[in-house]
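1. Curious how this folds, go ahead:
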Amino acid sequence: MNPSSGPAEASRWLRSYYFSRAAFSVAWVAAAFTIGRSLPPAGAALLVVYPAWDALANLVDARRNGGLKANPSQTLNAAISAVTTLAVAVALGRSPHAVLAAFGVWAILAGLFQLVTGVRRWGTGAQWAMVLSGAQSALAGGFFLKRASDLSVPGIADIAPYAAFGALYFLISAIWLSVRLARKSRATREARQ
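-> From the prediction side, this is the model:
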């Protein structure tokens, strides 16, 4: 949060941020299950875009909330997501198993960094969902790594549920913050009367 901003402004910004993260993930999942499955070039592009978006979102969030140095978990998450974007682009030329393995490593690391960010921000509200999301992401990463060594050929449909759960957690956090802000606003109005 900006040094001059108060807790309410910080919560409003996080609410908007979480809504935008949820909206992107919902759109990505819809695209993955439609054009991503039927058009391989579109699926490949979606697989590269997903970690790139995460890198950008973490970078914006860290800068908005005190800068990169003040938010090491988000800064590292942005860096890992940027590296993953490149790794996925390279892995697409190798095999679907390599792509899923890249997503697995990313999901573990990004999940742990998200968990740390959620714990650090606990006082801003709705962070229990971010902590759960981070933990589930790390577990999903382990599943991706296991699945990457299977004989069956993985595809974008194996990654889409991961993004869908991310959307759900971001949406829960955004709604939770909306309710919290509405209650505080109502309490403030009642106190002034």
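
2. okay, CA-based contacts and neighbour counts for the rest of this
-> Will do.

3. Need the three-state assignment for W13.
-> helix (DSSP: H, G, I helix; E, B strand; the rest coil).

4. Who are the packing partners of the lengthiest helix in the chain?
-> Secondary structure of the chain per DSSP state H: the longest helix is helix 156-192. On a contact count with 3 or more CA pairs under 8 Å, 6 or more residues apart in numbering; DSSP states H and E, helix 156-192 meets helix 7-33, helix 35-38, helix 127-148.

5. Quick one: list the elements packing against the last one.
-> Counting contacts by 3+ CA pairs under 8 Å, 6+ apart, the secondary-structure elements packed against helix 127-148 are helix 96-120, helix 156-192.

6. The ones you listed: which one's closest to R37?
-> With respect to R37, and counting by CA to CA, the nearest of the helices and strands packed on helix 127-148 is helix 156-192 at 6.7 Å.

7. next up, for comparison:
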Amino acid sequence: MQTQTSPQPQWLRSYYFTRALFSLAWIAAAILSGGHSALVSALLVIYPAWDAVANLVDARSNGGLKANSSQALNVAVSTVTTVAVILAAINDMHAVLAVFGVWAILSGLLQLFTGVRRWRSYGAQWVMILSGAQSTLAGGFMITQSLAAVPPTILDIVPYAGFGAFYFLLSAIWLTVGISRKANAKG
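-> Here you go, the predicted model:
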């Protein structure tokens, strides 16, 4: 079991802060895009591509892909999603939102599994477990919305990214408090 003063919880805290900041920057760019199609398309492709890279870096920093099968699978799912978003964007935003919905379900389940697995080593994973469950539910909602007659926009994905930012930020803060308490107990 990792202790709260080992480098891994501190790295995980930094990783969660980075994920939160990326999501907040993505949200700002999405809101400020003004519907400009080239920027919207780029943002839609960047989001799952970033998730693939982030999961890859996280898995490699925590024992490698073989030791982190849920993250290895999440890298694959997010990579396939990136390609699927490119293909779906050729059709329309309904297809893009459906792809995001399927991705949210799959990545949410994988995040939930990763959180449960990490709980044993790091604690403070209840937020990531909750995030994975919420992502799964949000994916179902996005699929439902993709079937609506009203054309979706990138703003339909912003709440999903917002909850992700919130959960990553909360996890980072939770780990920071745990690390601080552990340090104070020793000192």
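
8. winner for burial among the helices and strands packed on helix 156-192 of structure 1?
-> Each of these was scored by mean neighbour count; the highest is helix 127-148, a mean of 21, by mean count of other CA atoms under 10 Å.

9. if we look at that helix, which residues are touching it?
-> 97-98, 100-101, 103-119, 121-122, 154, 162, 165-166, 169-170, 172-173 (CA atoms under 8 Å, 6 or more residues apart in numbering).

10. now that helix: which residue numbers in structure 2?
-> Using TM-score structural alignment, helix 127-148 of structure 1 lines up with residues 125-146 of structure 2.

11. now P72 of structure 1: how far from A167 of structure 1?
-> According to CA to CA, to the nearest Å, P72 of structure 1 and A167 of structure 1 sit 23 Å apart.

12. which of the two has more neighbours?
-> Neighbours per residue (other CA atoms under 10 Å) separate P72 of structure 1 from A167, with A167 holding more: 25 against 15.

13. Without its sequence neighbours, what residue ends up closest to that one?
-> Nearest-residue entry for A167 of structure 1: A22, 4.2 Å, with adjacent residues in sequence omitted and distances by CA to CA, 6 or more residues apart in numbering.

14. show me the residues around the counterpart of that neighbour in structure 2 that make contact.
-> The alignment partner of A22 of structure 1 in structure 2, by TM-score structural alignment, is A20. Residues counted as contacts of A20 of structure 2 (CA under 8 Å, 6+ apart) are 164-169.

15. V116 of structure 1 now?
-> By CA under 8 Å, 6+ apart, the neighbours of V116 of structure 1 are 73, 131.

16. And it, what's its match in structure 2?
-> Aligned by TM-score structural alignment, V116 of structure 1 pairs with F113 of structure 2.

17. What's the separation between its match and T81 of structure 2?
-> Distance from F113 of structure 2 to T81 of structure 2, by CA to CA: 19 Å.

18. same question, S180 of structure 2
-> 38 Å.

19. can you tell me which residue in structure 2 aligns to R186 of structure 1?
-> R186 of structure 1 maps onto N184 in structure 2, by TM-score structural alignment.

20. Please report the distance of its match from R117 of structure 2.
-> 27 Å.

21. got it, and Y47 of structure 2?
-> 25 Å.

22. So which of these two has more stuff around it?
-> Set Y47 of structure 2 next to R117 and count neighbours by other CA under 10 Å: Y47 wins out with 19 against 16.

23. Quick check: the gap between that one and L39 of structure 2.
-> Computed with CA to CA, the distance linking Y47 of structure 2 and L39 of structure 2 is 12 Å.

24. same deal with L21 of structure 2?
-> Relative to L39 of structure 2, and taking CA to CA, L21 of structure 2 is found at 19 Å.

25. do L106 of structure 2 as well
-> For L106 of structure 2 relative to L39 of structure 2 (CA to CA), the value is 26 Å.

26. what do you get for V53 of structure 2?
-> 20 Å.

27. Likewise for L137 of structure 2?
-> From L137 of structure 2 to L39 of structure 2 the distance is 27 Å (CA to CA).

28. Likewise for L65 of structure 2?
-> Look at L65 of structure 2 and L39 of structure 2: by CA to CA, they are 32 Å apart.

29. More neighbours: which of the two?
-> Counted by other CA under 10 Å, L65 of structure 2 and L39 do not tie: L65 has more neighbours, with 19 against 15.

30. secondary structure class for the counterpart of that one in structure 1?
-> Under the alignment (TM-score structural alignment), L65 of structure 2 pairs with L68 in structure 1. At L68 of structure 1 the chain is in coil, as set by three-state DSSP.

31. And L68 of structure 1, how close does it get to P96 of structure 1?
-> According to CA to CA, L68 of structure 1 and P96 of structure 1 sit 34 Å apart.

32. same check, this time on T75 of structure 1
-> 28 Å.

33. most neighbours per residue, which of the helices and strands packed on helix 127-148 of structure 1?
-> helix 96-120 (a mean of 23).
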